[in-house]
Structure formats: C-alpha cells, structure tokens
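Student: Test case, fold it:
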Amino acid sequence: MADWNESDYRRRVVDDELDFLLGALPAVSLEGPRAVGKTWTAQRRARTVYNLDDPATLALIQANPDRLTQGEEPIFIDEWQRYPPAWDLVRRAVDTRSTPGRFLLAGSTAPATPPTHSGAGRIVTLRMRPLSIYERQIEVPSVSLQELLDGGRPPLSGHTDVALERYADEVCTGGFPGWRSADPKVQRAVFGGYLDRAVDHDVALMGHRARQPSVVRRWLTAYAAATSTTATYETIRDAATSGQGDKPAKSTTIAYRDLLEAMWLVTPVQAWWSAGNPLSRLKRGPKHHLADPALAARLLDVTAGDLLSAAPATVGAFHPGPLLGALFESLVTLSIEVYGQAAGARVSHLRTWNDTREVDLIVQGHQRMLAMEIKLVSTPTRRDTRHLRWIAEQMDPEVVDTVIVTTGQHAYRDQDGIAVVPAALLGP
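Tutor: Model (predicted):
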C-alpha cells in the first residue's frame, strides 16, 4: 500500500467513530456517495487493499474469491458492490475468527445482487457524508451540539466574520474533499460529470439497465427542486414527468426514489415519531435533501452569484422564498447529521398535519431532544422562534434545549433562553 502523508489528510468527525468501532469489532463497512472520502479514510488504516473498481483486481478476485480475505490485516475492500459475494466472504471469515479490526469495506451504491446474508452482528455499517461546515475549517466553532444535547442550557459565546456570501459559496462549493480547491468553473464541470456518471454508469452497475438516464436525471432534478421541503410524492412525480399527459402510477415510479436513495444521492430526513408522545396528527412524510446541496445547485443550474442576486433564484411551487434559504438549510442539515451521528443521536423533522407548526430538525439521543430551526437571517425575531417555544411547551421536559441556526455573527441566548448560533460556530 502507498505511504500516506498525514499533513494532506483532513481529519473527519467520523474518524473517531471508525477508530472506536475498529478497535471493538471485526468488520466495518463505510457507506456513502462517491467521492465523499471513504477510500482515503479507510486506506489510512489498512495494511492490505483490494480496489474492486480496478478491472485487473476484480478479475483476480473473480478467479480466486478466497484471495479477498487473505493478507495483512486490516484488509480494505473498496467498492465491494462490484463483486457482491465479497460481503458474504467477509461475513464467513468473521464467523471463523472475530478478532477486532480485521476488515474494512466501502461502497457507493447498493449491489445489483444483494448478499445472501445481511451481515447483522458481523459487519457494522457506518455512514460517511460530505464535509460538514465544521470539517471545512472555515471557522473555529464555539458551540458544541453534544454539549447542547447533554442539557443544562450552557451559556453561549463566540463571534464569526463568516457572512451570507460565504455560506452561498459553501453551498455551491460542496463538501467533497477532492474538489474544494478547484476553480468554481471547474467545480461545475466536475459536478456535471459526477451526475452524468451516476445516471449513466452507476445505475447500470446496480442492475437497472432498462432505466433511461434522462428519466433518472429528471427525477433527481425534481428532488433537487424540492430540497428542504416535505413535498408529496405526487408533487415530485409531476415535476419529474412534466409534459407527460398520463402520469405513471406510484407503483411504477416508486423505484426511481428507491434507486436514488440506494445510490446515496437522495438522503431524506425522516419525520419524527415516538410512541406515547403528547402530539397528535403529525405528518409522516420525509423532508427532502440531496447528499450535498452543491449537487442540488448544479442540477438547478444556479451559482453562488445567482443565489445572492437582487432577484434571487426560486423553484416554482416548491420554494415561494429564495432558493438560498432552502439550500442553506440543507447545508446545515448535512452538518447536523454529521454531528448528531457522532453523538449517537437520530436526526428527524417535525410537522403537524395542517402545516401550522413545524420544527426543522429534532435531534434525539439518550432520552434527550434538541429542537432546532434553521433560518436565513442574521438576527432572528420572536416570530422566527415561535415554533421552538411551542415544541418546548408541548414536550417539556424531553426537550432539553432549543436552537436557532442563523447566518449571523454572534452566539448567544435570547430573551426566551433559545440558543442563537451562527452556522459557522456550531460544531460536534
């Protein structure tokens, strides 16, 4: 294996999770979209690497499958879905010897042929996402999501010079590590190629050769337009099939949603629900997001300048307000999912059946809840925090803190005790 220069590696929040799991378990599978950094992260720990995206390596393994579990450990199997039997080979090897830290796997899509066994109890999966705001190192955070979730409503402080223009840039630059330093025009070309590869190449690898790439791209674009909304399936279907007289049945087209989720390109935030909760008639539908808001911006053909223009971009019925607000929420949601995973918390959203009340994110772990709103404002008003006050009243004492994430400069608590935190100052 090649030598790695530690100074070139930007440590991720997930690194601590991975180190812990590898020290306790025999096999860990990193899951997430292409180019998110799975390979680089795993290779730093591996002693033997099998890259199944390489035709020569794949041919050797197909000729002698047992080779895949041989070598100095940890053994890293990259793009394992290119040879689906790899999963079962690792599972059987773990059954034989369950010493911690034996195998690392990474995959960017679901395999065309699922493994014969789920791997439950043998192979633990770990989600890897694009870089959070904290991991992009644009600011030193002063507020910890973990400390907020611990309760006690700690006092807040901190100042940042990160302004709206920088957030718009971050939306379009994205959190894929290898592309962040490229010129914006180059980034647009790279994102275009990334999306082309996804719909032209990866779909076929998953065994969906009958799918037309143009149709898959239209569905992906419809989900991009619905970013940060709870748009119904029918609304998204209508956007994806615009111009078609007879709309396809849900049973016919639901496969497109499942396909995009299996590719880690569509990453919905599920609705919050808990048995015995005092709230009734909550919506069960997800809030829509792509893996990275930069992909949504590219699909919708907008730049940071477009998002900041005097006539800001909108996307029809999906977004009556500026598109930047939806994409900023998606950027913050991505970040909070990274921090929440590290804290062992589940991230969801809450919306009442009649849309009169909504909370952008509920972060729940260890019997504690954070209620969070995300607003494209520098100084929030009491109107901006009204849903946070409502949920705190309804769910006391489960809600240990309420937070509004903004584009402002200062972290503080407002007159109601709500944590006001600029996005750049929030970390794990």
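Student: can we go C-alpha only for contacts and neighbour counts from here?
Tutor: Will do.
Student: What segments of the stretch 251-400 of the chain are helices?
Tutor: 293-299, 304-308, 323-342, 386-394 (DSSP state H, counting those that start in this stretch).
Student: closest one to residue 70 among those helices?
Tutor: Evaluated over the helices of the stretch 251-400 of the chain, closeness to residue 70 peaks at helix 323-342, with 31.7 Å, by C-alpha to C-alpha.
Student: what helices or strands is that closest one leaning on?
Tutor: helix 13-24, helix 145-150, helix 164-173, helix 293-299, helix 304-308, strand 346-351 (3 or more C-alpha pairs under 8 Å, 6 or more residues apart in numbering; DSSP states H and E).
Student: before we move on, back to that, mind checking the helices of the stretch 251-400 of the chain for the one nearest to residue 426?
Tutor: Comparing the helices of the stretch 251-400 of the chain by C-alpha to C-alpha, helix 323-342 comes nearest, at 8.7 Å.
Student: about what we covered before: pipe the helices of the stretch 251-400 of the chain into TSV and attach distance to residue 49 and mean neighbour count per row.
Tutor: Converted to TSV, the helices of the stretch 251-400 of the chain look like this (distance: least, C-alpha to C-alpha, whole Å; neighbours: other C-alpha atoms under 10 Å):
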stretch	distance to residue 49	mean neighbour count
helix 293-299	30	25
helix 304-308	39	18
helix 323-342	26	24
helix 386-394	48	17
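Student: Output those helices as CSV; include the columns distance to residue 359.
Tutor: CSV is the format used below for those (distance: least, C-alpha to C-alpha, whole Å):
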stretch, distance to residue 359
helix 293-299, 20
helix 304-308, 24
helix 323-342, 12
helix 386-394, 6
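Student: Which one of these lies nearest to residue 366?
Tutor: helix 323-342 (11.7 Å).
Student: Do you have the strands of the chain handy? List them.
Tutor: Under the criterion DSSP state E, the chain contains strands at 27-31, 48-51, 75-78, 103-107, 123-127, 143-144, 346-351, 358-365, 368-374, 399-406, 412-413, 419-422, 426-427.
Student: Out of the ones you listed, which gets nearest to residue 134?
Tutor: strand 426-427 (5.6 Å).
Student: Give me the helices and strands touching that closest one, please.
Tutor: So strand 426-427, by 3+ C-alpha pairs under 8 Å, 6+ apart, packs with strand 143-144.
Student: next up, for comparison:
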Amino acid sequence: MIHRRLQAQLVSLLADYPAVALLGPRQVGKTTLAIEVSKNRDCIYLDLESAADRAKLSEPELYLNDHADKLVILDEVHRVPELFQPLRGLIDQGRRRGRRAGRFLLLGSASRELLQQSSETLAGRIAYLELAPFDTLEVNDDPQEKLWIRGGFPDSLLAADDKRSLIWRQNFIRTYLERDVPRLGPRIATETLRRFWVMLAHTQGGLLNAASLARGLDVTGKTIASYLDLMVDLLLVRRLSPWHRNVGKRLVKSPKIYVRDSGVLHGLLGLRDKEAVMSHPVIGSSWEGFVIENLVNVAPQGTEANFYRASGGAEIDLIVTLPGRRPWAIEIKRSLEPKLSKGFYFACEEIQPEAKYVVYPGEESFALSKDVTAVSLTSLAKTLRAA
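Tutor: Presented below is the predicted three-dimensional model:
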C-alpha cells in the first residue's frame, strides 16, 4: 500500500480533537486511510451507505454510548446529516468525563450538507482534513507521466494497464453523475451535468466565462454558478482566484477553472493514453492543472494559491503565498527548453516575489536567468513542502 502523507497529521488531530472530518471525493482512499490509522486502536466502523449500519444508529445516543471508549469511524456520514446534533451531545458528555479527544472519525465526500451541518453543530469540537488523490511525493517510485496521464485516484493509477485505468475513470464519472451527485446536491439532469463537466474539461485552465457556458447549456448564468459551486464543493473542480492586492492595476477578476484530477480530465475527453493526450490541444493546460494541483496539495497549511493576469499582458500561472512570507512566482511550461515571456517579468516587478521558478517536465534544475530557476515538479514540491 502506498503510504499517505496525511496519515501522521490525521493521527495528530485525533489526539487533539474529539471529532475529525476526513473529506475528499469518493474512491480517493479515505476508508483505507481511516482503517490504517485505527489498526492500533479499539475502534468500530460503520458504513452509512449500508442499511444495516444505518439501522444501528436509529437511536444514536444509545448505540454510541455503548462504544464510548472506542474510536467510532462513520463512513459516508453525509448520508445521515441528522447525526451531527447527537454527536455534539455525546462529545460534550465525554469531555465532562475526561474523554476529550479521539472519539469520532467522520468520512465524507465533501458535500455541502456535511460542511454546513458540522460547522453549525460541532464548532470548536471538530478538525478538518482534506485527502486529495495521490501526488508526486507519494508515488515517487512510479513515473511522473503515469501519474499525470492516469491521475491520482488509487484504482486508476494502479490499474494493470491504460485501458483498465480509463475504464475505471469513465465508470467513476458515470457513477458520480448518476448516483452520487443526486445524493449530495440539488437535482440536476445527469446529461446536463455531464455536458457541463465536459465543457469545463475542454476549457481547462481558462478564465470562467459563465455566459458562454450558459449559452452552451441553454441555462442562466445563475444556474451555471450553482453547477460550478456544486463541483467545487465536491472537490472535483478547482476555482483558482486571481491575485488582486493592488487595486491600482487593471487585473483580471475572473477565476480560472480546472478539473482537479488530470486523469478524470483525460477521461472526460476520452483520452485513453499518453499518445492521445500528447496529440490533443488540452496538453498544455492539462500539465498546468496537474502541476498546480500537486503543488497546492503539498503546500504547508494556510498557504494561499492564486494566479496573476493584468490587462497589459503581465501574467504568472501560479502564485503561492506561505503564511507570513512573500509570494513565490511559479510559471509552468511543458517544454524541455522553457522560455519566459516579458509578461512574467512585468508581473514579478509588481508582486515582488520571494522566489521565482519555472516547472518543466525535465529532471535537472538550472538557472534560466539571474533569479529564476527551472525545476522539476517533484523538486519544487519537496522545496515547498519543507518551507
């Protein structure tokens, strides 16, 4: 089994909080990680997609009080949102009895119901942790291009061949559309949401153009906003906000939109293998999104991620701002001989970054100019992780 970097952090949070919510899209490995951290604990596991396990919680206070000395893992907890209120009472009872941490591990697919219910009823009692698909630091024994083409979902990455990997991703997309989204959000026609998701894939890394998307689906801009909010809430799409700290500049104010997992992106576009990706117009924006997702996932907690684009052509693909630090400027190139435009340097003059990097698909690090270094994704991920 590939070791998950978040495992130590999850163990630490369970030692400090009575409840921890481990959030992430379906099939990302939440249950596997939960079982792994509970190996040396007295615990009980309930899958709330199981009618039998849901029946055990028909009287949650009675059942859970019988297991007050155990770590209770509640999988797919968003299926039973009415549980949050009794959990608050049980946590407060436990605190009065000296049991202040490690009571409940809640696993959810990041539905709005989960986030809203927990924030309203478990405030001050719960910590959150997001589990993303595998990143380059977790699978450094595998070729990075395999991770890029197949994405980081375990069953896709570890499939026996590219054909089986693509079939898994296509089934994942179909299951989300036909079963999971109707359970987790508002009622949306499956075909309409599929078309919306595919449209986002075709415009990967582009500025949000709600009017164009609305025309393509024959819906209103408000409806497009609700669809996008849903996909962002489910951790399937990233909405990268623009840098706008200098109000004196004419900066782009629309966010950039990315399908978060590169393998899912390729599945939406029907790209079966590396050759298909390399010959498709999405190649550059796919690589860009892959790099951004990896760097954001490994960055220290509290790091902000943005992009910079001004009307005059100044542009930076990714700006990461670590807590209490000046920003890092990161440009992303697919070429083995990366070259920077004047727009990058103009943007750097404006934001005055602490460091400047260009991520490219090669392995060696080298200076592109006096203060700009070309690096591999893995190298910069390690640097960012250690910062």
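Student: about what we covered before: with distance to residue 270 of the first structure added, can I get the helices and strands packed on helix 323-342 of the first structure in CSV?
Tutor: Shown next, in CSV, are those (distance: least, C-alpha to C-alpha, whole Å):
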stretch, distance to residue 270 of the first structure
helix 13-24, 21
helix 145-150, 20
helix 164-173, 22
helix 293-299, 18
helix 304-308, 27
strand 346-351, 5
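Student: Can you tell me which of these is packed in deepest?
Tutor: helix 293-299 (a mean of 25; mean count of other C-alpha atoms under 10 Å).
Student: now for that one, which elements pack on it?
Tutor: helix 164-173, helix 184-197, helix 213-225, helix 323-342.
Student: what does residue 54 of the first structure align to in the second structure?
Tutor: Per TM-score structural alignment, the equivalent position to residue 54 of the first structure in the second structure is residue 50.
Student: tally of neighbours for its match?
Tutor: The local packing of residue 50 of the second structure (other C-alpha atoms under 10 Å) involves 11 other residues.
Student: Nearest to residue 71 of the first structure, out of the helices and strands packed on helix 293-299 of the first structure?
Tutor: Comparing those by C-alpha to C-alpha, helix 323-342 comes nearest, at 30.9 Å.
Student: circling back to that earlier point, now for the helices and strands packed on helix 293-299 of the first structure, which one comes closest to residue 150 of the first structure?
Tutor: Residue 150 of the first structure lies closest, by C-alpha to C-alpha, to one member of these: helix 323-342, at 12.1 Å.
Student: on that earlier part again, out of the helices and strands packed on helix 323-342 of the first structure, nearest to residue 416 of the first structure?
Tutor: helix 145-150 (15.9 Å).
Student: and for that closest one, what span of the second structure is it aligned with?
Tutor: Going by TM-score structural alignment: helix 145-150 of the first structure matches no residues.
Student: Then stretch 87-95 of the first structure?
Tutor: The aligned range for stretch 87-95 of the first structure is 84-92, by TM-score structural alignment.
Student: Quick check: the matching stretch compared with the first structure, mean distance?
Tutor: Stretch 84-92 of the second structure, aligned to the first structure and superposed, deviates on average by 2.8 Å (mean C-alpha distance after the TM-score superposition for the first structure).
Student: Which positions in that stretch come out as buried?
Tutor: For stretch 84-92 of the second structure, burial by neighbour count (16 or more other C-alpha atoms under 10 Å) applies to 84, 87, 88, 90, 91, 92.
Student: Turn those residues into a markdown table, including distance to residue 3 of the second structure.
Tutor: Converted to a markdown table, the buried residues of stretch 84-92 of the second structure look like this (distance: C-alpha to C-alpha, whole Å):
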| residue | distance to residue 3 of the second structure |
| --- | --- |
| 84 | 30 |
| 87 | 30 |
| 88 | 32 |
| 90 | 32 |
| 91 | 30 |
| 92 | 34 |
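Student: nearest to residue 315 of the second structure, of those residues?
Tutor: Looking across the buried residues of stretch 84-92 of the second structure and measuring by C-alpha to C-alpha, the closest to residue 315 of the second structure is residue 84, at 44.8 Å.
Student: Now do the same contact list for residue 235 of the second structure.
Tutor: 24, 25, 110, 260 (C-alpha atoms under 8 Å, 6 or more residues apart in numbering).
Student: Which position in the first structure pairs with it?
Tutor: Using TM-score structural alignment, residue 235 of the second structure pairs with residue 264 in the first structure.
Student: in the first structure, what residues pair with stretch 284-298 of the second structure?
Tutor: Against the first structure, stretch 284-298 of the second structure falls on residues 325-339 (TM-score structural alignment).
Student: With stretch 18-36 of the second structure instead?
Tutor: Stretch 18-36 of the second structure maps onto residues 26-44 of the first structure, going by TM-score structural alignment.
Student: List the neighbours of the matching stretch that are in contact with it.
Tutor: So stretch 26-44 of the first structure is in contact with 4, 15, 18, 21-22, 49, 76, 78, 90, 94, 98-109, 122-131, 175-178, 263-265, 291, going by C-alpha under 8 Å, 6+ apart.
Student: Select only the buried ones of those in PyMOL?
Tutor: To isolate the buried ones among the contacts of stretch 26-44 of the first structure in PyMOL, judged by 16+ other C-alpha under 10 Å, type:
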select buried, resi 18+21+22+49+76+78+90+94+98+100+101+102+103+104+105+106+107+108+109+122+123+124+125+126+128+129+130+131+175+176+177+263+264+265+291
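Student: Can you say which of the helices and strands packed on helix 323-342 of the first structure is nearest to residue 396 of the first structure?
Tutor: So among these, helix 145-150 is nearest, using C-alpha to C-alpha, at 14.3 Å.
Student: Cool, thanks, signing off.
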